[in-house]
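**Student:** Would you be able to build a 3D model of this:
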Amino acid sequence: MRLRRSGIAWAGVMALAGMGLGGCSSSEAPAGGEALLPPDIERPSADTCAALRPARWAAASGHGASGAALRVVAMQYKQEIRHVVDYAAFRTKMRCLMEEHAVPQMRAGLPMLVVFNEDAGLMTLATGTRGAPVRVLAGSPLGAPVGDSLPLGMLGALALLNVSYLPQILAYRARFPGVDARKQALLAATDTFVRAFSQTFSDIARDYRVYVVASNNQARYAASRDPLDLALFKDPDLGAVDEVYVATDARVTNTTYLWGPDEVDANAPSGEKNLLFRNEKVPLTDIETTVLGLDAGPSTGAAALANAAGYPLAGFRLGFATSLPAFQWGYDFGAAPPAGFAPCADVTVSYMPCMDTLGVDVVVQAEANPGRWATYQAGGWQPLEWMASTWRTVADPEVGFRYNITAHLVGNLLDLPFDGQTAITKRGGSAAPRHYVGNLEFEPGTDVAWYLAFQGDKREFVQLAPWVSDDAPRAQLAATAAALAPGSGDALENDYLETAVWADLVH
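**Tutor:** Predicted coordinates:
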């Protein structure tokens, strides 16, 4: 049913020695959460961040609570090709998201978890000279030659990257014979991903003294100072570098990472010294398997349990369900689990009940939903179908999850639209009733019958980001989604909302 869900986002940027951060200032007088920041970190100025906002932007909305143990900020980032021109560009944009949406919410003595989107590093494939052909493609009609009906632009971009990264591809094919050609560009870009994605979010966690979640499609890596590796894997745009980052095997997984504010492993490579946990997505979507050739996380045995068990933080246990896994229950909502149900026997079938069995009480659902938001899919109206993850997490009586945090990527990438409404939900919530757009309706025969329980306003939505338009009849919403989509030619094309939501989690 989730055949289109994958997530292909982008994020990242690294701290290069001697490379300044345009518009940064650490001498401005602190106000609010700024007073809690270390005085010597790189901080983009307000003017710099304002210039990087998309046309449709809103400040974070949130919900405080007395007795809070953890404050969560879920980013709804709008991806744009201008943010990956070079390493500094994306580093600056990610820090602007922190400055505009997270820093104002900081409170003394209250730890903060900042959740960025699924695939938050993938777009950095278009960084620098090697990514320039993809940036040109993205800005031309050939980026979406038939609109969003087929990912021809995405396939074209991968072909261009196979040329740009050819020396690294050949080097890895020699090291790992038989590597899948569909993922070879992702493998070849390991050094780029580390400098762009891993170092950016690792540094944000350390500098801003927060916990950070972000996802990317990349291989595990090690730092190397071997002269041959330096010659093979160094970014040609960089001057002299002391080390490069080299994949340690051919597996490329959609991995969600959790970094903390303090170093935990001095011997780890750059970007992982403060890494607390990593989760490999399982199961994968059709796009991830057929187009990108990604490797799935473990589905059975001890490795699957360790992958799904998550990480303890502030008295909670965070579990990571990156898009499709959050829809894997093994039984319909409102029905009892089948006789002999063993939730952890195969997590591709019952990932969510397995996490519950392992003690997870906060589900982190980083999202990059490929496709229009206000549209119909195999299960009927997509926002109604989406309730099977974000709302069901905290409403299903067979599990005990306390919270769900879903941070959506938005914005067109070549011929793939990404859209959704970022949300934080709570079991037993008493917030003002809210709903995804179009969910006040139910269409028998179109919407899956057991989705009827998802229809209407729900108090479990502690916070819910608005969509690009107010709620309306589904036909009108679908027309708006079509106008937003790649190649529409409409004034609304790619005019998605960038914002964030936040909430306090209590025990």
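
**Student:** Could you use CA atoms for every contact and neighbour count after this?
**Tutor:** OK.

**Student:** State the three-state secondary structure for G178.
**Tutor:** coil (DSSP: H, G, I helix; E, B strand; the rest coil).

**Student:** next one: A500
**Tutor:** Assignment for A500 (three-state DSSP): strand.

**Student:** residue ranges for the strands of the stretch 301-450 of the chain, please.
**Tutor:** 311-313, 316-320, 362-367, 376-377, 380-381, 403-408, 411-413, 416-418, 423-426 (DSSP state E, counting those that start in this stretch).

**Student:** As CSV, those strands with mean neighbour count would be great.
**Tutor:** Below are the strands of the stretch 301-450 of the chain laid out as CSV (neighbours: other CA atoms under 10 Å):
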stretch, mean neighbour count
strand 311-313, 17
strand 316-320, 24
strand 362-367, 30
strand 376-377, 18
strand 380-381, 22
strand 403-408, 30
strand 411-413, 27
strand 416-418, 27
strand 423-426, 28
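
**Student:** Figure out which of those is closest to M355.
**Tutor:** Among these, strand 316-320 comes nearest to M355, with 6.8 Å by CA to CA.

**Student:** now what about the host helix or strand of D229, what contacts it?
**Tutor:** Assigned by DSSP states H and E, D229 belongs to helix 227-233. Contact partners of helix 227-233, identified using CA atoms under 8 Å, 6 or more residues apart in numbering, comprise 167-168, 171, 191, 224, 241, 243-246.

**Student:** Which of these fall in helices?
**Tutor:** Within these, residues falling in helices by DSSP state H are 167-168, 171, 191.

**Student:** Mind checking which of the residues you listed are buried?
**Tutor:** Buried by 16 or more other CA atoms under 10 Å: 168, 191, out of the ones in helices among the contacts of helix 227-233.

**Student:** which one of the ones in helices among the contacts of helix 227-233 is nearest G400?
**Tutor:** The closest of the ones in helices among the contacts of helix 227-233, once distances to G400 are taken by CA to CA, is D191, at 40.5 Å.

**Student:** Proceed likewise with the subsequent sequence, for comparison:
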Amino acid sequence: MTAPHPQAARHVRAVAVQPHWSAQDFVTAAAFRRWMRAQLDMARPHLNENGVNLVVLTELNGLPLVMRGGAWALRLRTFERVALALFLARLPRTLPILLRERVSPVRALQLADIDANTDLYLTTCRDLAREYGVYLCCGSAPTPRYERRSARLCRQPGLLTNQTVLLDPNGDLIGVTDKVHLTPDEEAGGVDLTPGALGDLRVFPTPAGDLGVAISLDAFRADVIGTLAAQGCTVLLQPDANGAPWTAKEGLPPDPANLRDQPEAWLESSWQVTAQRQIPYAVNPMVVGNLLDLTFDGQSAITGPAEEAPAPRSYVLTAPRPGFLALAPWVTSGEPPALREAGRHRAALSGHPMENQYREATLHADLTLPPATRPAPPRTPHEDALHALLRGEARAARPGRWPWVLAALPLALLARPLWRRRRA
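**Tutor:** Below is the predicted model of the structure:
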């Protein structure tokens, strides 16, 4: 009897894109498509023309689509004011959702156009995955829960998660992952998203690796990493949007008084996961740029086995260490006081000549992965619905609007702030 042939290891080129965003990138569908295409253009020189490529984009890169059609409101300068102005301008759509689905004003604002924005977001990503021939982690966007009813997609009322979508080079759906652990900025006092369920996390076997997603804060949490590692994850994807100056102090639950340097805190996510050999590789792209009055900054990284890293290195404000296969440089180098000052100067509304002067970057690393041994998990009804949308087999059904007379209800509903500046 002939011995079975052992399966060959997989060789994958992982690419992390660190883009610079602005509010203007989201005010029209054409502007959004240009911004997303620019990121794949940044990735193109790093792609392996004869191999498998995995491109990973950043967290919440679909959130600012809530401003689509609202260029006139950007002069209000802060996200909170813009959100309030858009809620009022779209009252025939936002107020019925607020009352019918019993959600907050900020969630009603997002849900008012969520079907059109989800379609734009997903079809843009689909077209780019096809054109560039890559496995694409689309980043993440606020996404409702859909189910398919014939040629219509119907969303579950009120629900809106921070969701990552994975696509193959044909633009077909691989799977989706919801963020489980929300930051204060994503909870009721911020953009008011729905947390995902830990039990829903799955690993997706693909030629680009057995992919598991831990969006931003999830990559810091042992329950998420343990769940993905137990399912055989070989490549951890950590899309990120750090809503603060990179060299500022950080304090988050469960210990908000623990004010460490943010780069030090970040070592407890992807780098720690791979350094402890919980998961072999991790890809962590981070968006940069001031979005109105909100600051986003960081250093994108790809981490893996220490013996595969070219040399010890690390984020600013931390000591060099093994395990960084690729790391984006920060905007400057120097001693801690100068680094902290540089971060403050670039922050939103600082008024400094260096305000909003961040560094775009694209990183790549070659990963050697074991053969896939696990079957793909079955699709959920929501994934079936998105798969149909991407194939043009179904469209989102828009709920009927309540009469205009509802707009005359007391605007005291809007008394509390709609948007607060916290970390995403």
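
**Student:** buried stuff in the helix holding D229 of the first structure?
**Tutor:** Buried-residue list, helix 227-233 of the first structure, by 16+ other CA under 10 Å: 229-230, 232-233.

**Student:** Closest one of those residues to W381 of the first structure?
**Tutor:** F233 (45.8 Å).

**Student:** Is it possible to get JSON lines of the buried residues of helix 227-233 of the first structure that adds distance to N307 of the first structure?
**Tutor:** Conversion of the buried residues of helix 227-233 of the first structure to JSON lines gives the following (distance: CA to CA, whole Å):
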{"residue": "D229", "distance to N307 of the first structure": "31"}
{"residue": "L230", "distance to N307 of the first structure": "33"}
{"residue": "L232", "distance to N307 of the first structure": "33"}
{"residue": "F233", "distance to N307 of the first structure": "30"}
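
**Student:** Show the contacting residues for the residue most central in space within the second structure.
**Tutor:** By CA atoms, centre = their mean, the second structure has its centre lying nearest to E59, at 1.6 Å. E59 of the second structure makes contacts with 139-141, 215-216, 239-241, 286-287, as judged by CA under 8 Å, 6+ apart.

**Student:** thinking L109 of the second structure is in contact with P64, fair?
**Tutor:** No. The criterion here is CA atoms under 8 Å, and L109 of the second structure misses it with P64 at 11.7 Å.

**Student:** Which one's more surrounded, the two?
**Tutor:** L109 (27 against 22; other CA atoms under 10 Å).

**Student:** Grab the nearest non-local neighbour of the corresponding residue of the second structure for A388 of the first structure.
**Tutor:** In the second structure, the residue paired with A388 of the first structure is E268, using TM-score structural alignment. Leaving aside its sequence neighbours, E268 of the second structure sits nearest to F220 (CA to CA, 6 or more residues apart in numbering; 5.9 Å).

**Student:** and that neighbour, what does it touch?
**Tutor:** 268-270.

**Student:** Which contacts among those residues does the first structure share?
**Tutor:** Using both residues aligned by TM-score structural alignment, their matches' CA atoms under 8 Å, the first structure keeps these contacts from these: 268-269.

**Student:** For G70 of the second structure, give its distance to A282 of the second structure.
**Tutor:** 37 Å (CA to CA, to the nearest Å).

**Student:** my read: L275 of the first structure touches A214, true?
**Tutor:** No. Between L275 of the first structure and A214 there is no contact, the gap being 11.4 Å when judged by CA under 8 Å.

**Student:** all strands of the stretch 51-200 of the second structure, in order?
**Tutor:** 52-56, 135-137, 141-143, 146-149, 152-155, 161-167, 173-178.

**Student:** Provide the contact partners of the longest one at residue level.
**Tutor:** Meaning strand 161-167 of the second structure. Under CA under 8 Å, 6+ apart, the answer for strand 161-167 of the second structure is 60, 126, 129, 135-144, 173-179, 193-196, 213, 215.

**Student:** which residues of the first structure does it align to?
**Tutor:** Against the first structure, strand 161-167 of the second structure falls on residues 253-259 (TM-score structural alignment).

**Student:** What residues of that stretch count as buried?
**Tutor:** For stretch 253-259 of the first structure, by 16+ other CA under 10 Å, it's 253-259.

**Student:** P417 of the first structure: which of those residues is nearest?
**Tutor:** N254 (18.9 Å).

**Student:** How much space separates the closest residue to that closest one other than its chain neighbours from V360 of the first structure?
**Tutor:** Spatial nearest neighbour of N254 of the first structure, excluding adjacent residues (CA to CA, 6+ apart): N217 at 4.3 Å. Noted for N217 of the first structure: a distance of 24 Å to V360 of the first structure, by CA to CA.

**Student:** Looking at L275 and A214 of the first structure, which has the bigger crowd around it?
**Tutor:** Set side by side, L275 of the first structure and A214 show more neighbours around A214, with 28 against 23, by other CA under 10 Å.

**Student:** show me what contacts that one?
**Tutor:** 115-120, 201, 256-258, 366.

**Student:** H46 of the second structure too?
**Tutor:** By CA under 8 Å, 6+ apart, the neighbours of H46 of the second structure are 15, 362-364.
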